[in-house]
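Asks: okay, here's the prediction I keep looking at, along with the sequence it came from:
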Amino acid sequence: MKFSYVNPTLIQFGQQQIAALSDLIAKDQKVLVVYGGGSIKKNGVYDQVAAALEGFDWVEFSGVGANPTIEVLDQAVKICKEQDIDFVLGVGGGSVIDGVKYIAASAVYDGEGWDIPTGKHTITSALPIGAVLTLPATGSESNQNSVVSKEATKQKLPFASPEVLPKFAIMDPDVMKTLPQRQLVNGLVDAWVHTCEQYLTFPEGALVQEGYAEALLKTLKTLGDNFENQDDAWRANLMWAANQALNGLIGSGVSQDWATHMIGHELTAAYGVDHARSLAIVQPSLLRNQFAVKKAKLEQMGKNVFGLEQTDDLAEQTIQAIEAFYHSLEVATQLTEHGDDKAAAIDNIIGKLEAHGMVALGENQAITLKESREILEHAVA
């Protein structure tokens, strides 16, 4: 293990924590509050934020949807530049917070914002940002990662920079009470796959990271098994587990995969599949495709997460257990949104992967376009 780890995001966790906003942003900063489709006005979150920002100079921007597009986000960037915004506050789930990161970085850049995810521009500064989390899933509230889309070209690309790490994240589990059940399922699955991407590689002797990843997976499995029995503890544990799955800790000093995400992004961009559900579609097929190199870790997961006995087919049993977990949440493990032409759908996704430079994926960079095609052959219904 060799790594450098720091996470400066202040976490304000627990019920009725939104009021702490007034102490977390300087009174002399002009604030842009960014949110999604307006659900925060129905569930009381908007009113709580407005009350906390009483006496502040703030404006708002709404309409950031799932898989945030630069066509929408660039409108907020324009507001930042024209109104001399000092601080950007995202109130929402991972999509809103990812969008805020793009807004904050683009607001201090003179070129086209899309230069950021394409790699043409390296972020060297950004407006400071904060987050009020309303949907646990991505961990975006305390990491440096973001994924944004370009509707015009059906592209979905990631970027990362320590400059866009939120200064603080307010995490009140009560805000989850009014969320649609589908979104809660998505959050659980997303956190599960985030953990797997940093764990299901090969044994490296990183006992803390591997043990913590297993604890998170067991937590998420328990929450999934008790999905119908949601109480305060259930909500708090999901919100915290999703944060810990991608705050950088369990991935420090170990190999990481992320091929499931890169292929899944293309399914979302092309067919509008929910992000988490695209991951569930890709992951089992990918694990079988990379079975030989992942076998030892799959066996470890089978024993330590699912409580399976050591057998000759333990690794395959583990993949089946993962599939069963998804199915128990009514999450599909094959793509059905592609229309009638399976071959054309696969060619489309492979073409997108090639165009975006995703030609050597996985912890060993061994998933070439050939392997991606084989994975899709099994993942597309």
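Replies: Done, it's in.
Asks: CA only for contacts and neighbour counts going forward, please
Replies: Fine.
Asks: tell me where the stretch 201-350 of the chain has helices.
Replies: Ranges of helices in the stretch 201-350 of the chain, per DSSP state H, counting those that start in this stretch, are 207-225, 232-245, 259-271, 275-289, 291-304, 314-328, 342-355.
Asks: ok, and here's another one to check against it:
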Amino acid sequence: MLNFEFHNPTRIVFGRDTIARLDALLPPAARVLVLYGGGSVRQNGTLAEVRAALGGREVREFGGIEPNPTYETLMRAVALVRQERLDFLLAVGGGSVIDGTKFVAAALSFTGEDPWTILETHGANVTGAMPFGSVLTLPATGSEMNPTAVITRTETAAKLAFRSPYTFPQFSILDPSKTFTLPARQVANGVVDAFVHITEQYLTFPVDARVQDRFAEGLLQTLIEIGPRAVAQPEDYDTRANLVWTATLALNGLIGAGVPGDWATHMIGHELTARFGIDHARTLAVVLPALLRERREAKRGKLLQYAERVWHITEGTEDARIEAAIRRTEAFFESLGLPTRLSSYAVGTEAIDGLVAQLETHGMTALGEQKEITPEVSRRILEASLVPAA
């Protein structure tokens, strides 16, 4: 097991009717900006419930944060906070809203000339952040319990990530019943997003981290078991509760402690979203199988472990077991309605040069747990994702 430090200061408040806890979680005199995305939190009553729980505090609202939150929109939120002299941020929504709130929190404390450099330095120049919390309505990204955010700049089609110890939420409220009204597409996306978060930390190379491996395998098996039911039975509270908690645990730092991380699937996927607007989780469903095939030798030990412990594949040659595990992964994604080929999104060979150029522009030239995924390897992965494997 590799050396590590693990610290996660986010308080989780989990269960039904927990939004009422906001009154105790926020300072009594807080001047609050509530940030959210589209109109769903207003339509389903969540926003009204939040405002009631905040009581007599001064509250302003900022809606319209996109599914891929943009720098341009978020800088308007920064201006509103300064104008109204607010001092606490509350994200009400899924990972995009929480990611956007993290950037707003960091930008409000930023002393440089251009807050976009927070993304360009991946958070290295963040020295503080306004306090914030979240009310989660969409399980997927784990942003409710980690310090990471991904932000898009529209004018340059750049989608970059940052993280900082200052951008952990102070608290996150997780009420699984708030996910009941989500569209099936978003729930399916959330299942796959969480699944790939786990594989990015698990499917690397062995370092004898038995606790982390078993934890990751259990989370993957849970998603395989409950994923289809979570999509088909929206008001099954226990299923949604398990999905919400699994998605949080997938990226709160615990299973990544003491093990190498890959994240190349995410970096390549971000370019697909920025260039073509494909849902984040759907880019992951496309890229991951092609990446695993391309990197099967470097990942051989963990792929064989994955085949046996997660998919119970124990017969055949090593290569046959690895391929069977990748095919089972593809079948799982597709059973949830997420295609695993770029051709399903009308993206063809002509797009590859531009995607590779974007990776190079954004410094993504040595990706993966061993930093061996060069632009040329990324090109092969993208080319392989165009058509089904032989």
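Replies: Cool, the structure landed. A quick note: this is a predicted structure, and the numbers were derived from the prediction, not measured.
Asks: could the helices of the stretch 201-350 of the first structure go into TSV alongside mean neighbour count and distance to Lys150 of the first structure?
Replies: Output for the helices of the stretch 201-350 of the first structure, formatted as TSV (neighbours: other CA atoms under 10 Å; distance: least, CA to CA, whole Å):
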stretch	mean neighbour count	distance to Lys150 of the first structure
helix 207-225	18	32
helix 232-245	20	26
helix 259-271	23	9
helix 275-289	24	15
helix 291-304	19	34
helix 314-328	18	29
helix 342-355	16	13
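Asks: which one of these lies nearest to Glu82 of the first structure?
Replies: The closest of those to Glu82 of the first structure is helix 259-271. By CA to CA, the value is 30.9 Å.
Asks: that closest one vs the second structure, average offset?
Replies: Here helix 259-271 of the first structure, set against the second structure after superposition, deviates by a mean of 0.2 Å using mean CA distance after the TM-score superposition for the first structure.
Asks: the helices of the stretch 201-350 of the first structure: which one's closest to Leu24 of the first structure?
Replies: Closest among the helices of the stretch 201-350 of the first structure, using CA to CA: helix 232-245, at 19.7 Å.
Asks: so how much does the closest one differ from the second structure once superposed?
Replies: Looks like 0.3 Å for helix 232-245 of the first structure (mean CA distance after the TM-score superposition for the first structure).
Asks: what stretch of the second structure does that helix fall on?
Replies: The aligned range for helix 232-245 of the first structure in the second structure is 237-250, by TM-score structural alignment.
Asks: same question, stretch 138-155 of the first structure
Replies: By TM-score structural alignment, stretch 138-155 of the first structure lines up with residues 141-158 in the second structure.
Asks: measure the matching stretch end to end?
Replies: 19 Å (CA to CA, to the nearest Å).
Asks: strands of the stretch 51-200 of the first structure, start to end?
Replies: 58-61, 87-92, 129-133, 145-150, 155-160, 168-171 (DSSP state E, counting those that start in this stretch).
Asks: can I get these in JSON lines with distance to Asp274 of the first structure and mean neighbour count?
Replies: Shown next, in JSON lines, are the strands of the stretch 51-200 of the first structure (distance: least, CA to CA, whole Å; neighbours: other CA atoms under 10 Å):
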{"stretch": "strand 58-61", "distance to Asp274 of the first structure": "23", "mean neighbour count": "16"}
{"stretch": "strand 87-92", "distance to Asp274 of the first structure": "16", "mean neighbour count": "26"}
{"stretch": "strand 129-133", "distance to Asp274 of the first structure": "19", "mean neighbour count": "27"}
{"stretch": "strand 145-150", "distance to Asp274 of the first structure": "13", "mean neighbour count": "22"}
{"stretch": "strand 155-160", "distance to Asp274 of the first structure": "13", "mean neighbour count": "19"}
{"stretch": "strand 168-171", "distance to Asp274 of the first structure": "23", "mean neighbour count": "24"}
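Asks: which of the ones you listed sits closest to Arg288 of the first structure?
Replies: strand 155-160 (25.5 Å).
Asks: that closest one vs strand 145-150, what angle?
Replies: Orientation note: strand 155-160 of the first structure sits at an angle of 160 degrees relative to strand 145-150 (axes from the mean of the first three to the mean of the last three CA atoms, to 10 degrees).
Asks: which elements pack onto strand 155-160 of the first structure?
Replies: helix 115-118, strand 145-150, helix 259-271 (3 or more CA pairs under 8 Å, 6 or more residues apart in numbering; DSSP states H and E).
Asks: aligned to Pro166 of the first structure, what sits in the second structure?
Replies: In the second structure, Pro166 of the first structure lines up with Pro169, judged by TM-score structural alignment.
Asks: just Glu374 of the first structure next, same as before
Replies: The equivalent of Glu374 of the first structure in the second structure is Arg380 (alignment by TM-score structural alignment).
Asks: host element of that match?
Replies: Assignment of secondary structure by DSSP states H and E places Arg380 of the second structure within helix 375-384.
Asks: check Met358 of the first structure too.
Replies: Here Met358 of the first structure is assigned to no helix or strand, by DSSP H and E.
Asks: the counterpart of it in the second structure: neighbour count?
Replies: Aligning on TM-score structural alignment places Met358 of the first structure opposite Met364 in the second structure. By other CA atoms under 10 Å, 20 other residues sit near Met364 of the second structure.
Asks: surely Met364 of the second structure meets Met267?
Replies: Yes - the pair Met364 of the second structure / Met267 is scored as a contact, 7.4 Å apart, by CA atoms under 8 Å.
Asks: so what sits against both of the two?
Replies: Common neighbours of Met364 of the second structure and Met267 (criterion: CA atoms under 8 Å, 6 or more residues apart in numbering): none identified.
Asks: spatially central residue in the first structure, please.
Replies: Nearest to the mean C-alpha position of the first structure, by CA atoms, centre = their mean, lies Thr138 at 2.9 Å.
Asks: that's all I had, so thanks and see you.
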